[in-house]
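Peer 1: A structural model of the following input is requested.
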Amino acid sequence: MNRATVSVLAYEGMSVFETGIVTEVFGLPRPEFDVQWYELTVCAETPGAVRLVGGATLHTGHGLDAFAAAGTLIVPGVADVHADPSPALTGALRAAHRRGARIVSICSGAFALASAGLLDGRRATTHWRYADLLARRHPAVRVDPGVLYVDDGDILTSAGSAAGLDLCVHLVRRDHGPTIANAVARRLVVPPHRAGGQAQFVEAPVPGDPEDDRLAASMSWALANLDAPITVDRLARRAHMSARTYLRHFARATGTTPIRWLIDRRVQASLPLLETTTAPIGEVAATVGFETAVTFRHHFAAAMRTSPSAYRRAFTGASGGAHAPGRGTT
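Peer 2: Now for the predicted structure:
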């Protein structure tokens, strides 16, 4: 199965942004990479005109046969999360999966995969606004509303539209490794790995709390002092809260824990040092607050799926990788 052939399904009433995500990552030529790049085909259930948001019209000569023939199929959304997709679409998805194709959904596209039975017994995600509905309509799916995307091997699902970009870059990382994925991310002017999950974007069901200002002040202090020893107790004292209250407010505001957030911030702070300096890894680790280089490497690899040294090579060309990605157009 040639996973480099990618098809994306256009549908009535979709946003240009939804196909734009896929086009930016898989449709533009990348001659700077010495690898077989992707071949993208934009399809529709019925070849012809597809009306988009804003009065635009997309024309494609490719229908479900071409969609199902690709090695990677992407469903960027559905027209109505309360309605069942057509039998033709669910049949095409099932047939492609039986052939060994990789099936991907972005945002509400998970409803099409679930209707085809491809998510039964699997962990999956969708936009946080639709997570409860997906779980109610498809109880066999293990819906995880707190993540940006779920990689379950041959089935991958992402949260709201922008999280589809995270998932597409992740697919490049899976197919071609971190050096090329990092270069693509830089060309798109996005981080190669976005910290946190979509829980941080969920609308708060309660009015703003004055204590949030103190929470924000403690986080700003932490960012300005990443090289210092920072504990939950110390952060709580900065916010004039008990540790228990601080943890509760922090989780509500960010969708994660203070220590997890701090580790992510330290990893992110290390990226420009790796990209633009030749400082030893141990020095970089100390500068951003990791006690040892070993600890830094562990957390860096968990977040970025590569080592600090390999990440640095992606921006220096030390091993023949991409040189200074981010210059020029996407």
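
Peer 1: make it CA atoms for all contacts and neighbour counts henceforth
Peer 2: Will do.

Peer 1: what's around Ala135, how many residues?
Peer 2: Residues near Ala135, counting by other Cα atoms under 10 Å, number 19.

Peer 1: so what's the gap between stretch 63-72 and the chain middle?
Peer 2: Distance of stretch 63-72 from the chain centroid (Cα atoms, centre = their mean, to the nearest Å) equals 24 Å.

Peer 1: quick one: end-to-end length of it, please.
Peer 2: 15 Å (Cα to Cα, to the nearest Å).

Peer 1: in it, what's buried?
Peer 2: For stretch 63-72, burial by neighbour count (16 or more other Cα atoms under 10 Å) applies to 63-64, 66-72.

Peer 1: reformat those as CSV; add distance to Arg266 and secondary structure.
Peer 2: CSV is the format used below for these (distance: Cα to Cα, whole Å; DSSP: H, G, I helix; E, B strand; the rest coil):
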residue, distance to Arg266, secondary structure
Gly63, 47, coil
Leu64, 46, helix
Ala66, 45, helix
Phe67, 42, helix
Ala68, 43, helix
Ala69, 43, helix
Ala70, 40, coil
Gly71, 37, coil
Thr72, 35, strand
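
Peer 1: and of the residues you listed, the nearest to Ala185?
Peer 2: Comparing the buried residues of stretch 63-72 against Ala185 with Cα to Cα places Thr72 closest, at 19.9 Å.

Peer 1: hang on, that closest one packs against Leu9?
Peer 2: No. Thr72 lies out of contact with Leu9 (Cα atoms under 8 Å); the separation is 11.4 Å.

Peer 1: quick one on the thing from earlier: got a markdown table for the buried residues of stretch 63-72, with distance to Val288 too?
Peer 2: Formatted as a markdown table, those follow (distance: Cα to Cα, whole Å):
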| residue | distance to Val288 |
| --- | --- |
| Gly63 | 51 |
| Leu64 | 50 |
| Ala66 | 49 |
| Phe67 | 46 |
| Ala68 | 47 |
| Ala69 | 47 |
| Ala70 | 44 |
| Gly71 | 41 |
| Thr72 | 39 |
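
Peer 1: now the helices for the stretch 151-300 of the chain?
Peer 2: Using DSSP state H, counting those that start in this stretch, the helices of the stretch 151-300 of the chain run over 161-176, 178-188, 211-224, 232-238, 243-254, 258-276, 281-287, 293-304.

Peer 1: contacting residues around the longest one?
Peer 2: Contacts of helix 258-276 with the rest of the structure, by Cα atoms under 8 Å, 6 or more residues apart in numbering, involve 195-196, 222-223, 226, 231-232, 247, 250-251, 279, 284-285, 288-290, 296, 299-300, 303, 308-309, 311-312, 315-316.

Peer 1: let's see this one next to it:
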Amino acid sequence: MSHKPVDPEPEAPSFGVHHQTEPYDFIDAIDRLPVGVKTARPELSIGILLWPEFPLLALAGLIDSLRHAADFGDNSQKTRCSWFIMSPEPTKPVLSSSGTSIQPDGGFRRPEDFTYIAVIGGLLRSLGTGNPAFRDYLHHAANADVPVIGICTGSFILAEEGMLDYRKAAVHPYHIQDFQKQHRAVYAETGHDFIDEGAVLTCAGGISTISLATELIRRHCGPDRATKAIHQMSVPNKIDDTAISVARAIGFTNVSDPRLRRAVFLIEQSLLKQISTAWLADQVHLSARQLTRLFHDEFGKSPQEFIRCTRLKYSSWLLKNSTESITEIALRTGFSDCAHFIRHFQKEYGCTPGYWRSR
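Peer 2: As a prediction, this is how the structure comes out:
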């Protein structure tokens, strides 16, 4: 009696399990890194205020970045980072722009309990409907020297409260015209994930919120925590010529004079262009002599010397963080040729770009 061969039972799909070994090892290696200084409270804590009809993506990007950085593995405990959604009516859910409601975690806490206070704005039609207690709380936080963050149309709210006057603000392109019409004292710009003005930060919203969150994680918890969040959320860690990439590379230049602050911002925005002192002075409504005096008083440099130093600082970062050739970096940072770049770099840093990269 013959038997018909039985087809083997098909294997269950693995859903990429075998391919995840290396990423798991990578995350485990990050989690095993020693903590620099252990504290009784999380190193980064953000109090969150939700405006009516807020965007869910902005909230999710902020919280999920903190969640991945906060604990070992994927346990989601608030060990290194914490977050708390506050409301003067904590039992009342807040309706998002998609129609999904979020339940606040509780009432207002002391601003000093947080590293930052973030307000996520809603649709423009809803900006006037937020509870006035939110605005009072933002001023309370500012008076307590707790930095405030405006996410999405949260920048409108901070501007309405006078917190952005003569400062830079990151605004979504969809809202830029409305913002500029309503808030002429604010230097509103598009093309940024976020802008840090020290006491006040602004973020365009959407996935830019992830960029903001990972930068705050890097500052307060270390680059290992930021790397973990970026890796877990599949965020590309790219190097490009956007203003935010330049700002991350050269750092934030804290300047008190609003005219000089604007000039520095324009330099950072136009790092690859040839900028004359006369053009820069015209943009900030000063004479070239007045602007030069401000630069000398603040930095001990002329505007052109400051521009060159800023380009060299960016190039030094690229040498360490990119695989581009020295010639490519020279051209990327606005130098006419490689020899010109090397000469100025050696004068500024006391070594050649090649040695800087290899040391």
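
Peer 1: of the helices of the stretch 151-300 of structure 1, flag the one that's most buried.
Peer 2: Counting by mean count of other Cα atoms under 10 Å, helix 178-188 has the highest mean neighbour count of the helices of the stretch 151-300 of structure 1, with a mean of 22.

Peer 1: could you check how far Val232 of structure 1 is from Thr60 of structure 1?
Peer 2: Applying Cα to Cα to Val232 of structure 1 and Thr60 of structure 1 gives a distance of 55 Å.

Peer 1: brain fart, Ala314 of structure 1
Peer 2: Counting by Cα to Cα, the gap from Ala314 of structure 1 to Thr60 of structure 1 is 37 Å.

Peer 1: between the two, who's got more neighbours?
Peer 2: Counting neighbours by other Cα under 10 Å for Ala314 of structure 1 and for Thr60 shows that Ala314 has the greater number, 24 against 16.

Peer 1: return the residues in contact with whatever residue of structure 1 lines up with His192 of structure 2.
Peer 2: Applying TM-score structural alignment, one finds that His192 of structure 2 aligns to Val147 in structure 1. Contacts for Val147 of structure 1 (Cα under 8 Å, 6+ apart) come out as 125, 159, 196-199.

Peer 1: doesn't Val147 of structure 1 belong to a strand?
Peer 2: No. Counting by DSSP: H, G, I helix; E, B strand; the rest coil, Val147 of structure 1 is not found in a strand; it is coil.

Peer 1: quick one: it from Arg237 of structure 1, how far?
Peer 2: Applying Cα to Cα to Val147 of structure 1 and Arg237 of structure 1 gives a distance of 30 Å.

Peer 1: now the spatially most central residue of structure 2. Nearest residue, chain neighbours left out?
Peer 2: Centroid-nearest residue in structure 2, with Cα atoms, centre = their mean: Leu212, separated by 3.0 Å. Using Cα to Cα, 6 or more residues apart in numbering and skipping the chain neighbours, the partner closest in space to Leu212 of structure 2 is Phe194 (6.1 Å).

Peer 1: hmm, the one you found is touching Ala204, no?
Peer 2: Yes. With contact defined as Cα under 8 Å, Phe194 of structure 2 counts as touching Ala204 (6.3 Å).

Peer 1: what ranges does the stretch 1-150 of structure 2 have for its strands?
Peer 2: According to DSSP state E, counting those that start in this stretch, the stretch 1-150 of structure 2 carries its strands in the segments 44-50, 81-86, 94-95, 101-102, 116-120, 148-151.

Peer 1: okay, and the fourth one goes to which residues in structure 1?
Peer 2: Right, the one you point to is strand 101-102 of structure 2. Residue span in structure 1 matched to strand 101-102 of structure 2, by TM-score structural alignment: 57-58.

Peer 1: what of the longest one?
Peer 2: Mapped onto structure 1 using TM-score structural alignment, strand 44-50 of structure 2 spans residues 4-10.

Peer 1: ditto for the second one
Peer 2: Alignment of strand 81-86 of structure 2 against structure 1: residues 38-43, by TM-score structural alignment.

Peer 1: I'd like to check what contacts the matching stretch. Which residues are they?
Peer 2: Residues contacting stretch 38-43 of structure 1 (Cα under 8 Å, 6+ apart): 4-10, 23, 26-27, 60-64, 66-67.

Peer 1: out of those, which end up buried?
Peer 2: Taking 16+ other Cα under 10 Å as the criterion, what is buried in these is 4-10, 23, 26-27, 60, 62-64, 66-67.

Peer 1: next, the contact list for the aligned partner of the residue nearest to the centre of structure 2 in structure 1, please.
Peer 2: Under the alignment (TM-score structural alignment), Leu212 of structure 2 maps onto Leu167 of structure 1. By Cα under 8 Å, 6+ apart, the contact set of Leu167 of structure 1 is 148-149, 157-158.

Peer 1: same check for these, but in structure 2.
Peer 2: Contacts conserved in structure 2 for these, using both residues aligned by TM-score structural alignment, their matches' Cα atoms under 8 Å: 148-149, 158.

Peer 1: quick one: which of the residues you listed is nearest Gly117 of structure 1?
Peer 2: Checking the kept ones among the contacts of Leu167 of structure 1 one by one against Gly117 of structure 1 (Cα to Cα), the nearest turns out to be Ser158, at 17.1 Å.
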